[in-house]
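Colleague: Predicted model, plus sequence, below.
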Amino acid sequence: MKKCLIIANSFKENAGLLGNEISVFLKKENIENSLFLYDGKEVRSKILDIDFSGYDFVVTLGGDGTVLFACRGCAPLGIPVFPINLGEFGFIAAVPKDNWKKELELFLREKCYISSRSLVQCEVLRNGKTVFRCCGMNDCVISSCPSSHLVNLNVAYNHALLGPFKTNGIIVSTPTGSTAYSAAAGGPIVEPELSALVLTPVSSFSLSARPLVFGEKGEIVITLMSSRSDASLTCDGQIDFELKEGDVLILKIPEFRARLICSTQEKFFSALQSKLNWSGGPRA
């Protein structure tokens, strides 16, 4: 390991100070590094100019949102992300801030586990031409604007029509994102290293609409039909794109995967127990 990028969420208290502390540690390990201050609000309002190429690994200081931002840029390049949790929930920011040095040393000595996670890729076609493309670590969400209105969506999987959906929206999540918005909308929680996509309707105007889990080789195709409401596509809750009637969205799992350092299965299930208040006993 020769070069590292440290991404510190400037909204988190002491992120900059910890970033400088990590920088000093890495220099002692003869690892060149640079610090990038990331504002979680800016990512929705403008394209953040950051080039991940040339780095051997990335350290994130923040919550899950900071990890999502880093993984979208790192995954296509095969760059692993070391996610230190300065946030509240921390399903994917799995490294405790008080234990970063021990776990980082294990990584530098190639003695730690690196989790491999699938992403979801979305391409928007308008009149047969690609007008937008994005990739999400958590999910891609097609929703009405305002969110309380209904939109009409035709959904197909590998050319098999699943039927029209009249709904507030549809979430297409990765296993990593299955604990986020999808879970809140009633979707299943999926072991994060599986290669799958979860389709979860949001407040569908049908009691028969249920979440569906698809394998890695297929494509989900969603067509925005006639609607009285506007609609939008949101990727990881951070990237927005306005949709128009007739737009066709093609969603699938890309070939590249995100790599999360020290994100073990044990930490994932521990997070489920502590953060979702699972007891597993008679008081459940």
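Modeller: Here it is on my side, so go on. Here the structure is a predicted model, which means the values were calculated and not measured. Numbering: from 1, shown residues only.

Colleague: When you work out contacts or count neighbours from here on, use the C-alpha atoms and nothing else.
Modeller: Noted.

Colleague: which helix of this structure spans the most residues?
Modeller: As far as residue count goes, and with DSSP state H defining each element, the longest helix of the chain is helix 15-28.

Colleague: Determine how far that helix lies from the middle of the whole chain.
Modeller: If you compare the mean C-alpha spot of helix 15-28 with that of the full chain, they lie 26 Å apart, counting by C-alpha atoms, centre = their mean, to the nearest Å.

Colleague: Repeat that for stretch 247-267.
Modeller: Computed by C-alpha atoms, centre = their mean, the separation of stretch 247-267 from the middle of its chain amounts to 7 Å.

Colleague: related to what we said a few turns ago, helices and strands around the longest helix of the chain, which ones?
Modeller: The elements that helix 15-28 packs onto, with contact taken as 3 or more C-alpha pairs under 8 Å, 6 or more residues apart in numbering; DSSP states H and E, are strand 3-9, strand 32-38, strand 57-62.

Colleague: Contacts for stretch 157-172, please.
Modeller: The contact list for stretch 157-172, computed with C-alpha atoms under 8 Å, 6 or more residues apart in numbering, reads 120, 139-144, 147-156, 181-182, 197-206, 209, 218-221, 251.

Colleague: I misspoke; the intended subject was stretch 14-22.
Modeller: Residues external to stretch 14-22 that are found in contact with it (C-alpha under 8 Å, 6+ apart): Ile6, Ile7, Ala8, Asn9, Ser10, Leu35, Leu37, Leu61, Gly62, Leu86.

Colleague: Report how many residues lie close to the fourth one.
Modeller: In other words, Asn9. The burial count assigned to Asn9 is 25, neighbours taken as other C-alpha atoms under 10 Å.

Colleague: Settle this for me: it is touching Leu37, isn't it.
Modeller: Yes - with contact taken as C-alpha atoms under 8 Å, Asn9 and Leu37 are classed as touching, separated by 5.9 Å.

Colleague: distance of the residue nearest to Lys252 when sequence neighbours are not counted from Asp240?
Modeller: The shortest distance from Lys252 to any non-neighbouring residue, by C-alpha to C-alpha, 6 or more residues apart in numbering, is to Glu219 (4.9 Å). Look at Glu219 and Asp240: by C-alpha to C-alpha, to the nearest Å, they are 21 Å apart.

Colleague: so who does Leu35 touch?
Modeller: Contact partners of Leu35, counting by C-alpha under 8 Å, 6+ apart, are Leu5, Ile6, Ile7, Ala8, Gly19, Asn20, Ser23.

Colleague: Second structure follows, compare the two:
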Amino acid sequence: MLNHVTVLANPAKRGAEAAGRHLERLFADRAVEASLVRTDGSDAMPEWPEATDLIITLGGDGTILRAARKAAPFGTPILGLHMGRFGFITEGKPEDVEAHVDALIDGRFAVQDRVMVHGSVLRSGEVIHEAVGLNEIVISKGAMTRMLGLLMRIGDGPSMEYLADGAIVATPTGSTAYALSVGGPLMDPNLSALLVAPICPHTLAARPIVLPDSLEVDCVIETDGGEVKFSADGSAVFALIGGDHVRVRRAEFVTRLVVFSAASFYDKVHNRLLWGERVNE
């Protein structure tokens, strides 16, 4: 049963605030308290009421990713309404908002637990930075930096060494994001797995690999200088230097996403990524 809903609106998206006020009225008409909270699009998320049973985001996937880092430790479900450029994680559209509200009130929805990743940076054996992400942890070089030497180890397996522009450790949810653009496979978001994908490796031997999310990924950075960054979902950016260790594992908590159809992932990859379509016709 819903008692309090927080509507998180990104004012940078045209119509988001108006849609948020409309949601407040719709929930009030159904005797559910709702609060409109505005986010400025930065990494820092605004505070929302502790009694929140559900968060509805009005923006794009970036708004969901930022909300997830704050909501996940408390187990608060998130419903994303698409008002951004692409919106693969988002579940609904503002024009269908009344139907979505009725479905929420009537309990006609499901909540999926999505794996998150935790990344930490170790320097001289000490953790100096850490972050969590719903999509991925990324190690990447700057535009004018030479290729990185990456010494990577998965679990207790052998070390793998290769030159590349970086590496991605993605969740199944993140398999349709940055990892997809470097040749990684699509993964059903309900899988308990991680994906390791090198960025522009200078070898045919370094290919994307799917592994159980019980394994930890350890990567040592070798560089002769230049810009090297650690990031989580494009945020929590931290500068790396040669000799740093980046360790990535499954996070201790999950992001709980509201869906209205169990098949929505496959609908999205078909409709938005043209999976299974013949695009040459």
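Modeller: Structure received. None of the values given here were measured: they were computed from a predicted structure.

Colleague: picking that back up, next step: the contacts of stretch 157-172 of the first structure restricted to strands.
Modeller: Counting by DSSP state E, the part of the contacts of stretch 157-172 of the first structure found in strands is 120, 139-144, 151-156, 197-202, 220-221, 251.

Colleague: what about whichever residue in the second structure pairs up with Glu110 of the first structure, how many residues close to it?
Modeller: Alignment note (TM-score structural alignment): Glu110 of the first structure maps to Gly107 of the second structure. With neighbours defined by other C-alpha under 10 Å, the count for Gly107 of the second structure comes to 12.

Colleague: Which stretches in the stretch 151-281 of the second structure count as strands?
Modeller: Counting by DSSP state E, counting those that start in this stretch, the stretch 151-281 of the second structure has these strands, from start to end: 159-164, 166-170, 193-199, 209-212, 217-222, 228-232, 235-239, 245-250, 255-259.

Colleague: now the ones you listed as TSV including distance to Val127 of the second structure and mean neighbour count?
Modeller: Listed next are the strands of the stretch 151-281 of the second structure as TSV, based on distance: least, C-alpha to C-alpha, whole Å; neighbours: other C-alpha atoms under 10 Å:
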stretch	distance to Val127 of the second structure	mean neighbour count
strand 159-164	21	16
strand 166-170	19	27
strand 193-199	22	24
strand 209-212	24	15
strand 217-222	13	20
strand 228-232	13	22
strand 235-239	13	16
strand 245-250	9	23
strand 255-259	24	23
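
Colleague: Quick one, which of the ones you listed gets closest to Ile89 of the second structure.
Modeller: The stretch from these with the least distance to Ile89 of the second structure (C-alpha to C-alpha) is strand 255-259; that distance is 8.8 Å.

Colleague: what's the average distance of that closest one to the first structure?
Modeller: Following the fit onto the first structure, the mean deviation recorded for strand 255-259 of the second structure is 1.1 Å by mean C-alpha distance after the TM-score superposition for the first structure.

Colleague: tell me, that strand lands on which residues of the first structure?
Modeller: Taking TM-score structural alignment as the measure, the first structure aligns residues 258-262 with strand 255-259 of the second structure.

Colleague: what's the answer for stretch 121-140 of the second structure, then?
Modeller: Counting by TM-score structural alignment, stretch 121-140 of the second structure pairs with residues 124-143 of the first structure.

Colleague: Now do the end-to-end distance for the matching stretch.
Modeller: According to C-alpha to C-alpha, stretch 124-143 of the first structure extends 14 Å from its N-terminal end residue to its C-terminal end residue.

Colleague: Pull the residues that contact it.
Modeller: For stretch 124-143 of the first structure, the external contacting residues (C-alpha under 8 Å, 6+ apart) are 68, 71-72, 118-123, 151, 168-178, 180, 231-236, 241, 246-250, 258.

Colleague: With stretch 229-248 of the second structure instead?
Modeller: Outside stretch 229-248 of the second structure, the residues within contact range by C-alpha under 8 Å, 6+ apart are 43, 65, 117-124, 129, 131-142, 169, 216-225, 227-228.

Colleague: which among those residues end up buried?
Modeller: Buried residues within these, defined by neighbour count using 16 or more other C-alpha atoms under 10 Å: 43, 65, 117-122, 129, 131-141, 169, 216-223, 227-228.

Colleague: Trace Leu197 of the first structure over to the second structure, please.
Modeller: Matched by TM-score structural alignment, Leu197 of the first structure corresponds to Leu194 in the second structure.

Colleague: wouldn't that match be in contact with Val217 here?
Modeller: No - in this structure, Leu194 of the second structure sits apart from Val217 without contact. The criterion is C-alpha under 8 Å, and the distance is 9.6 Å.

Colleague: Show where stretch 80-98 of the first structure falls in the second structure, residue numbers please.
Modeller: Per TM-score structural alignment, the counterpart of stretch 80-98 of the first structure in the second structure is residues 77-95.

Colleague: Okay, buried residues for the matching stretch please.
Modeller: By neighbour count on 16+ other C-alpha under 10 Å, the buried set for stretch 77-95 of the second structure is 77-84, 87-92, 94.

Colleague: farthest pair in those residues?
Modeller: Comparing the members of the buried residues of stretch 77-95 of the second structure, the greatest separation, given C-alpha to C-alpha, is between Pro77 and Gly84, at 20.1 Å.

Colleague: what's the span of stretch 195-209 of the first structure from first residue to last?
Modeller: Distances were taken as C-alpha to C-alpha; on that basis the terminal residues of stretch 195-209 of the first structure are 23 Å apart.

Colleague: Tell me how many other residues surround the counterpart of Ile50 of the first structure in the second structure.
Modeller: Under the alignment (TM-score structural alignment), Ile50 of the first structure maps onto Glu47 of the second structure. One way to gauge burial is a neighbour count; for Glu47 of the second structure, by other C-alpha under 10 Å, it gives 10.

Colleague: Let me see the contact set for Glu47 of the second structure.
Modeller: By C-alpha under 8 Å, 6+ apart, Glu47 of the second structure has no neighbours at all.

Colleague: Tell me the secondary structure of it, please.
Modeller: For Glu47 of the second structure, the assignment made with DSSP: H, G, I helix; E, B strand; the rest coil gives coil.
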